[in-house]
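>>> could you work out the structure for the sequence below:
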Amino acid sequence: MGEDFWMKQSFLLKIILLFLLINILNTLSFAEDTSYGTAALMVIVERETGSITVLDTSKHTLLGRVTGLGNLNHGTVKFSKDGRYAYVISKDAFVSKIDLLTLKVVKKIKGGNESIGGTISQDGKYLIMSNYSPGEVRILSSDSLENVKVISAIREYEGGRIQSSKVVGLVDAPGNLLIFSLMDSNGIWVIDAGEKDFPVINKFWDIGEKPFDGLITPDGRYYLAGFLESDWFGLLDTWEMKEVKRIPTKDINNASEKNTVPLWKIPHLKGWAIAAGLAVLPAVQREAALIYDTKEWKLIKELPLIGTALYTVASPDNRYVWVDLVGKNGDIIQVIDLKSLEVIKTFSPGKGATHPQFTSKGDTVYISLMDEDKVVVYDPSTFEKVREFSLKSPSGIFSVDRIYKFGM
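As a prediction, this is how the structure comes out:
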């Protein structure tokens, strides 16, 4: 064999080795970028800095921070159906799509003037914004964030007067439906997101004064709206879609209903308040949790608290509900036992304690300390702190496992 043959063989060998080296480097790079999954991640809003921090709750480690996301004084986070992407919706209506494996913003758009939240459609195709200004539901492609449709939240009265309304309490529901409340015109609308033109298929009016939020039960059957100026909740059975029933919020035998306090903050309603056949809901301007039997939707107890509730969050085993308080005793968390229907623990994790969020099986619970620039992690079985993280003005805590739940 001649010298040319060996030169050709040597050149070919070099090409093969180079190809193998490139593949090895690409594999190492991919492994580095995807050295964690997304199922156990929590995204925490840093409200004063327009940023989020991402934590891996399987190891209780901080993965990184993403900045430049807009005004997050009322920021919210939604997730793609596969758990790969987070959508951060800012108060000034910026939407940032973030790759949770690289912690990079892959797309950012402006979707209005002022937004209060959003949801992901049941099929995962759409990100839907609930906007204050202009009052509307804005439907975006979850892939490209391109605008698909805008539905103005308006009510036309007899005589031709038209009332525009802020949109609150937006949830996704079975059948690829979207349900929301109209804060300024006292209505509930239902949209079919499975149809190409997104028709509003139901409108219910005069349901109560000033709806402020809404939830859908974990099974997707009942939509519940809360009101600032009416002594009831509005309950819509999505299996029937016939009427919005009034569910009283006051027990005539309980004197605490007269002891109103300032509206420190508007409470939040979420499906995590439903557990063990009960709904544990914050009372508006009263220091109490309202406990309902969800079979008959009867108020069975008004449980006194030492402050006004902001969130009522059930543990994954449905045994306990953790309640954060605002205004008086705003540093306190109270824990309700759903067996005895009593408060069994009152403690202070720190200043500005808010937004308790359980890991998926409830082995730990994360709590923001807004006034201490910390997030603390507790063992709910012992109430002992097991970890803390330094963050900048943390507030809302959003776990990726919300993608498996309606209305989250």
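>>> from here on, contacts and neighbour counts on C-alpha atoms
Will do.
>>> was I right to think Lys149 contacts Leu140?
Yes. Between Lys149 and Leu140 there is a contact under Cα atoms under 8 Å: 7.2 Å.
>>> in terms of neighbours, single out the busier of these two.
The neighbour comparison of Lys149 against Leu140 (other Cα atoms under 10 Å) goes to Leu140, with 21 against 15.
>>> so who does the more buried one touch?
Leu140 makes contact with 126-129, 146-149 under the criterion Cα atoms under 8 Å, 6 or more residues apart in numbering.
>>> mind redoing it with 7 Å?
126-128, 146-148 (Cα atoms under 7 Å, 6 or more residues apart in numbering).
>>> name the nearest residue to Glu46, ignoring sequence neighbours.
Excluding its sequence neighbours, the residue lying closest to Glu46 (Cα to Cα, 6 or more residues apart in numbering) is Pro394, at 4.4 Å.
>>> follow-up on the earlier one: from the contacts of Leu140, which would you call buried?
Buried members of these, scored by 16 or more other Cα atoms under 10 Å, are 126-128, 147.
>>> just those: which are in strands?
Secondary structure assignment by DSSP state E places 126-128, 147 of the buried ones among the contacts of Leu140 in strands.
>>> and stretch 185-202, how far apart are its ends?
End-to-end distance for stretch 185-202, by Cα to Cα, to the nearest Å: 15 Å.
>>> alongside the first, I'd like the structure of this one:
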Amino acid sequence: MPRHESKAIPPFEKGGVGYRRVGASSGISLALALFERPLNPPHSPFLKGGGHVAIRWWAAPFLVAAIALFHGTAAHAAPDPEKLYDTHCLSCHAPNRLGGMGPTLLPESLARLKKPEAAKAIAEGLPATQMPPFRDILQPDEIKALSEWIYTPNTIPPKWDADDIKASRIVNAENIDLPARPVFKADPSNITLVVEHGDHHISVLDGDVMEPIHRFQTRYALHGGPKFTQDGRFIYWASRDGWITKYDLWNLKVVAEVRAGINTRNVAVSSDGNYVMVANYLPHTLVALSGKDLSLVKVIPVASRDGKTSRVSAVYDARPRNSFIAALKDIPEVWEIPYDGRPVYKGLVHDYQLKEAIPEKGPLPVRQIVLDDILDDFFFDQKYDYILGASRDKPKGQVIHLGAGRKVADLDLEGMPHLGSGITWDWTDKEGVVHPVMASPNLKDGKISVIDMKTWKTVKVIPTQGPGFFLRSHEATPYAWADVFFGKNKDVMHVIDKRTLEVVADLKPEPGKTATHVEFDRYGKYALVSLWEMEGALIVYDAKTFKEIKRLPMKRPVGKYNVWNKTRLSAGTSH
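Alright, predicted model coming up:
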């Protein structure tokens, strides 16, 4: 930001003292000039040494007033963050903070970055993303003002439409049709991806020996987890600022990228690999892309039947139903979007063969399921017949039958259940009766709720040492692993016996540091824990003995995604 510069204003005009309104710096110049000009006669009793004295009593008030004016002006002349942005940030982050070479700088996109961390990034730079430091260019108050301003809503409603999406697409033509065989020797079905949020990279691990075979840079702040084609070859992921990437895991190459939104939640891939569906917070859209090259197929505006628009919390592939399921953030609806060509009719239809209703035109029609409450989080049963959903401000969850399109039961879920991290298994009670159950961590309370998926009743509430974020297991292990992500016990990892529904071990990988997000290898032999610190690690445990085997240094690792577990819809992980 340009510093304030005042032109020198001569304090005296010919014939006496000239009067002008002056700024703070000019006022000081005036006072200092008055000190220097020997107006008093040499014989004045107030002067010593023939008029060459450092202080002239009559000018002192001018200096005091000028200094006060200067300090008052400096204190009230707050930095202008918009001008600072235009000068120093616009070239990388684009007009209106929508993101360009650098990420989007809007509140929705910065949800996981605290303001002090943003100020630190501005001051010190981000070498991993080639962002330079600004501490030698901007003053501390300017850095503070800028870091706070980027968390304010944009005054101009941002736009990102079909033309913007098409113009943003980048295709690496040489990577479109590479050989259909891995370039590495590791078992491609036991590859695990590790997302490192600290410096925006993904590490590719050989799941048999738990060693990295490749590491590459991604877009800023991936969110929602990578999604795989059924053969495990291609992966798609989203960044918070809307960039969608298609990656060829067998050839370790980026195939294509496109920006589908301004603030994006996640992506889903159709079971046939033909479509990639993108869930956006901003704008209020779902965006369908070609699975082949990420070309635009369709932009679906998200609004209720009465026209109220909504953010999209998440979108999922319901493989057994050949459809996408979208959760809406601002209206009480769930959308089902078939991708197998079957029609969707609006309103009541007695007999489709009578052609008494006209189906929605075009590919990917929308079936709107109207609910009683908004669902902030939800979970599917293994057959994708039911949705278990929860609202942040409601004491109970609800069960939605997707076929019937209505609520069929209530769930006793207090606090803030994180159903999206739920898992399922078969539990045998004391009478030998087998119950399919679902367990969910809680973002507010220190507990895990276990629910019978036949009766929809709570079987047990397992107390934990604090609110948790992730719960994971595997078909080959009798244990589930749960983190304590929030609070003073963030360094604890619980191990729960799925047979007794009791905590049998409390692990502390690194006292005082956050341990989170377990994932298993293909065979359930290893449990992988993230030490969620900038100088963190991936910690490999023996899933039977709970003994640490090794640590792989990583930059704030968070999610791990095993190809086999994800493509086979393992009951011990999310999909």
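>>> just put the ones in strands among the buried ones among the contacts of Leu140 of structure 1 in TSV and tack on distance to Ser399 of structure 1.
Below are those laid out as TSV (distance: Cα to Cα, whole Å):
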residue	distance to Ser399 of structure 1
Tyr126	19
Leu127	17
Ile128	19
Asn147	26
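>>> closest to Gly169 of structure 1 out of those?
The nearest member of those to Gly169 of structure 1, counting by Cα to Cα, is Ile128 at 12.0 Å.
>>> per the alignment, that closest one corresponds to what in structure 2?
Aligning on TM-score structural alignment places Ile128 of structure 1 opposite Met277 in structure 2.
>>> who are the contact partners of that match?
Counting by Cα under 7 Å, 6+ apart, Met277 of structure 2 makes contact with 267-269, 286-289.
>>> let me know the helix or strand that the counterpart of Lys149 of structure 1 in structure 2 is in.
Correspondence of Lys149 of structure 1 to structure 2, assessed by TM-score structural alignment: Lys298. According to DSSP states H and E, Lys298 of structure 2 maps onto strand 296-301.
>>> helix or strand right after that strand?
For strand 296-301 of structure 2, the following helix or strand on the C-terminal side (DSSP H and E) is strand 312-318.
>>> mind listing what's buried in that following strand?
312-318.
>>> quick check, nearest of those to Ile374 of structure 2?
Closest approach between the buried residues of strand 312-318 of structure 2 and Ile374 of structure 2, by Cα to Cα: Ser313, at 10.6 Å.
>>> and the closest one, what's its match in structure 1?
Match for Ser313 of structure 2 (TM-score structural alignment): Val167.
>>> hang on, that match packs against Ser133?
No. Counting by Cα atoms under 7 Å, Val167 of structure 1 does not reach Ser133; the two are 8.9 Å apart.
>>> tell me which element the counterpart of Pro349 of structure 1 in structure 2 falls in.
Matched by TM-score structural alignment, Pro349 of structure 1 corresponds to Pro509 in structure 2. Here Pro509 of structure 2 is covered by no helix or strand, with elements defined by DSSP H and E.
>>> tell me how far the residue sitting nearest the centre point of structure 1 lies from Met241 of structure 1.
Taking Cα atoms, centre = their mean, the centroid of structure 1 lies closest to Met408, which sits 4.6 Å from it. Distance of Met408 of structure 1 to Met241 of structure 1, computed by Cα to Cα: 21 Å.
>>> next one: Thr346 of structure 1
Remark: distance between Thr346 of structure 1 and Met241 of structure 1 (Cα to Cα) = 40 Å.
>>> can you check Lys270 of structure 1 too?
Distance of Lys270 of structure 1 to Met241 of structure 1, computed by Cα to Cα: 20 Å.
>>> compare those two (neighbour count), which wins?
Each of Lys270 of structure 1 and Met241 has its neighbours counted (other Cα under 10 Å); Lys270 has more, 22 against 14.
>>> how many other residues sit next to the nearest residue to that one once chain neighbours are set aside?
Nearest non-adjacent residue to Lys270 of structure 1, counting by Cα to Cα, 6+ apart: Leu215, 4.8 Å away. Using other Cα under 10 Å, Leu215 of structure 1 is surrounded by 28 other residues.
>>> what does the one 4 residues further on give?
With neighbours defined by other Cα under 10 Å, the count for Asp219 of structure 1 comes to 11.
>>> Ile549 of structure 2 versus the residue mapped onto it from structure 2, what's the distance?
Under the alignment defined by TM-score structural alignment, Asp219 of structure 1 is paired with Lys383 of structure 2. Lys383 of structure 2 sits 36 Å away from Ile549 of structure 2, going by Cα to Cα.
>>> skipping adjacent residues, who's closest to Val242 of structure 1 in space?
Small correction: residue 242 of structure 1 is Lys, not Val. Leu236 (7.9 Å).
>>> just give me the match in structure 2 for that neighbour.
By TM-score structural alignment, Leu236 of structure 1 lines up with Ile400 in structure 2.
>>> let me see the contact set for its match.
Ile400 of structure 2 neighbours (Cα under 7 Å, 6+ apart): 386-388, 406-408.
>>> which of the residues you listed fall in helices?
Per DSSP state H, helices hold no members of these.
>>> picking that back up, which two among the contacts of Met277 of structure 2 are spaced furthest apart?
Going by Cα to Cα, the pair spanning the contacts of Met277 of structure 2 furthest: Val269 and Leu286, at 13.1 Å.
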